[in-house]
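[1] Fold the following for me, if possible:
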Amino acid sequence: MNTPHFYPVGTPGQPWGDNERAAWRARQVVQRSYADDVVAALNALPEAFTVVQYGDLRAGADRYPLLLAMTRDWNPTLPTALVTGGVHGYETSGVHGALQFLQNHASAYAGRVNLIVAPCVCPWGYERIQRWNHDAFDPNRSFRDGGLITESAALMAWIAARNDNLQVHLDLHETTDSDAHEFDPALASRDGKAWVPESIPDGFYVIGNSENPEPDFQKALIAAVAPITHIAPADAQGHLVGLPLQSNGVVWGESRSIGACAGFTDARFATTTEVYPDSPRTSPSECNAAQVAAVCAGLDFALSSLSPP
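    Now for the predicted structure:
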């Protein structure tokens, strides 16, 4: 079913211009603090980690330091793992799951893998619980062509300049009810297209890079998360978010070609995690724990696979 009039900003059938983007931006309200929730947490990490500013984000009158934490005692002979959260700022457990991994679990990997954790790639969106950035661009479609927006370009450039032995990339996301009633309609309006409502999967799932899916790696994440929160079942067509189910809770989708964060590196083991925080069967703390479990399982599987027999 196509719905011709579905969003309070824009004219059906006409892509947004500057006026519509400004009208959309005026609707966004600060609801939480990047400085309090993310910057303070990073600065409180133990000395085993170094906090690095990899970029400077200017978003209208707002300015944000783009920060990550990395292993202080870096060993170039070890593999490197990248964890990203908050590429869509409204996806809360991606941000807090990455921070909880740093606070409570990352030290267990000392001497085994170099860690880079960027917990909140889009701070403007985090503060406003918004999918897009200040200019109504989707950061998770912008990790290509050198980076189309500051949020993606800064991280891509910093990673590229280091030339690390990057073997693992876990990008932490959520699928929420607001995708269906706010963000998908906004996207259709922004692009001047008809809105076709889609169903939201109820549970955790992962999207492996179709360019290099590593199915056993994806299955290991599902196995680790299943005791914590439920795994999303396929719909009547055997799909999740329009993608064919490959195994329990696992689908494969394009990453690099669409500019998704999980595809911008050459990491062999890469995935996008998705939790469903609006389910009555879970809670915010379980969603955070699911993200942490996925990160640990991904690291454990990769390290086991990369170790000599």
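
[2] from here on, contacts and neighbour counts on C-alpha atoms
    Will do.

[3] For the stretch 151-300 of the chain, which segments count as strands?
    Ranges of strands within the stretch 151-300 of the chain are 166-174, 205-209, 239-240, 243-247, 250-253, 269-275, based on DSSP state E, counting those that start in this stretch.

[4] Just put these in TSV and tack on distance to residue 103 and mean neighbour count.
    Formatted as TSV, the strands of the stretch 151-300 of the chain follow (distance: least, CA to CA, whole Å; neighbours: other CA atoms under 10 Å):
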stretch	distance to residue 103	mean neighbour count
strand 166-174	16	27
strand 205-209	24	27
strand 239-240	32	21
strand 243-247	32	16
strand 250-253	28	25
strand 269-275	20	28
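
[5] Second chain to compare with the first, below:
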Amino acid sequence: MEWTILGAGALGCVMTGLLRQQGESVAVMLSERHRGHFHPHIEVLDITGQRQLFYSRPLFAEHAYKVECLLVLTKAYQVVDALKRLTTLPNSTPVILLHNGMGVAEQVLSLFPNNPVLAGISSHGAMKEGNWQVRHTGKGETWLGPLNEAGKAYQSLVPALAAALGHCEWSDDIAQQQLRKLAINAVINPLTACNDINNGQLLEPRFADVLAQLSEEVHDVISRLQGDKAETLSEFRRRLHKVIELTACNYSSMQQDIAQGRPSENGYISGYILQHAHPHPVPVCQQLYQEMKKREGFRT
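    Purely as a prediction, here's the structure:
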């Protein structure tokens, strides 16, 4: 089977390299701006500091009928528009959403009512260094699970992803895994983006108060969404601190977006928390959300 990566950003290119390293066939679905351009090999600087070149077959929207398995690694705000172009995608092709944040799945299920649709989360880190040059900055967990009935038949995708990524497990309740990741992102991403710092700097004493208040606000919202599967506030804070320590040298995707003048996934991370906060106030989350909107506005 050939994997097709939709979204040739940092993580998409890293995943292409990791799959190719295991001998998997990989195509990359390119946007119109790449049409007519030479498609080079993807250069990946791996965790050990070694550079490797990987070939991937270039495809465009009109080639959607050839896609056997689609991994969607665009930004959350790009997912729906990117998928709308794939009008000839076969009904049998599984669509796997691997973006940050939440709030897109419902639209995708409406777009592809007959396709197997799955969601995944991954905590691998990646940074873009240049055109078709990326750095793999950190390994992490990956989870995959179904978003509709047809998606439940694709647990067989897990072994290949586990071999390539170092970890991948199946979850029948992938929404719980998404909420757990969203909770971490809703603290780390806006704080690092607004302060233009790496993740590890959040453990400096100057951020202790805001980190405590924001983590409480986010936990309150996420725990109500999770119900009886929610972790306690102290458990969440321990997990948050562990992630910050493990990714101390990394820069969050939101920080990278703002630093490089790109739109961020603010609306699908902090915005998702705000949408589900009522009637409880979340003043720090609200302030960070507004600040991110302001910064994005200055750059457009």
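
[6] Send over the TM-score of the superposed chains.
    Aligned and superposed, the two chains score 0.34 in TM-score terms (TM-score structural alignment, normalised by the length of the second structure); 174 aligned residues with a CA RMSD of 6.5 Å.

[7] okay, the strands of the stretch 151-300 of the first structure in TSV with distance to residue 51 of the first structure next?
    Listed next are the strands of the stretch 151-300 of the first structure as TSV, based on distance: least, CA to CA, whole Å:
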stretch	distance to residue 51 of the first structure
strand 166-174	19
strand 205-209	28
strand 239-240	37
strand 243-247	37
strand 250-253	32
strand 269-275	23
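
[8] Of all those strands, which one comes closest to residue 92 of the first structure?
    Of all the strands of the stretch 151-300 of the first structure, it is strand 166-174 that lies closest to residue 92 of the first structure, at 7.7 Å by CA to CA.

[9] what's the closest of the strands of the stretch 151-300 of the first structure to residue 85 of the first structure?
    For the strands of the stretch 151-300 of the first structure, the distance to residue 85 of the first structure is smallest for strand 166-174, at 5.0 Å, taking CA to CA.

[10] Point out the other helices and strands that that closest one packs with.
    strand 80-85, helix 92-104, strand 269-275, helix 284-306 (3 or more CA pairs under 8 Å, 6 or more residues apart in numbering; DSSP states H and E).

[11] Which residue ranges of the stretch 151-300 of the second structure form helices?
    With DSSP state H, counting those that start in this stretch, the ranges of helices along the stretch 151-300 of the second structure come out as 158-165, 174-195, 208-226, 233-246, 253-259, 266-275, 283-299.

[12] follow-up on the earlier one: any idea which of the helices and strands packed on strand 166-174 of the first structure is most buried?
    The highest mean neighbour count among these, using mean count of other CA atoms under 10 Å, belongs to strand 269-275: a mean of 28.

[13] Which elements pack onto it?
    On a contact count with 3+ CA pairs under 8 Å, 6+ apart, strand 269-275 of the first structure meets strand 166-174, strand 205-209, helix 284-306.

[14] ok, now with 6 Å
    strand 166-174, strand 205-209 (3 or more CA pairs under 6 Å, 6 or more residues apart in numbering; DSSP states H and E).

[15] tally of neighbours for residue 214 of the second structure?
    21 (other CA atoms under 10 Å).

[16] Then the one 5 residues further on?
    Here the neighbour count serves as a burial measure; for residue 219 of the second structure (other CA under 10 Å) it reads 25.

[17] In contact with residue 135 of the second structure, which residues are there?
    Remark: with contacts taken as CA atoms under 6 Å, 6 or more residues apart in numbering, residue 135 of the second structure is in contact with 44, 45, 126, 127.

[18] try 8 Å
    The neighbourhood of residue 135 of the second structure, defined by CA atoms under 8 Å, 6 or more residues apart in numbering, consists of 10, 14, 44, 45, 46, 47, 126, 127, 128, 129.

[19] hmm, which of those residues are the buried ones?
    Buried by 16 or more other CA atoms under 10 Å: 10, 14, 44, 45, 46, 126, 127, 128, out of these.

[20] Those into TSV, with extra columns for distance to residue 271 of the second structure and secondary structure?
    As requested, those are exported to TSV (distance: CA to CA, whole Å; DSSP: H, G, I helix; E, B strand; the rest coil):
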residue	distance to residue 271 of the second structure	secondary structure
10	23	helix
14	28	helix
44	33	strand
45	33	strand
46	33	coil
126	24	strand
127	24	strand
128	25	strand
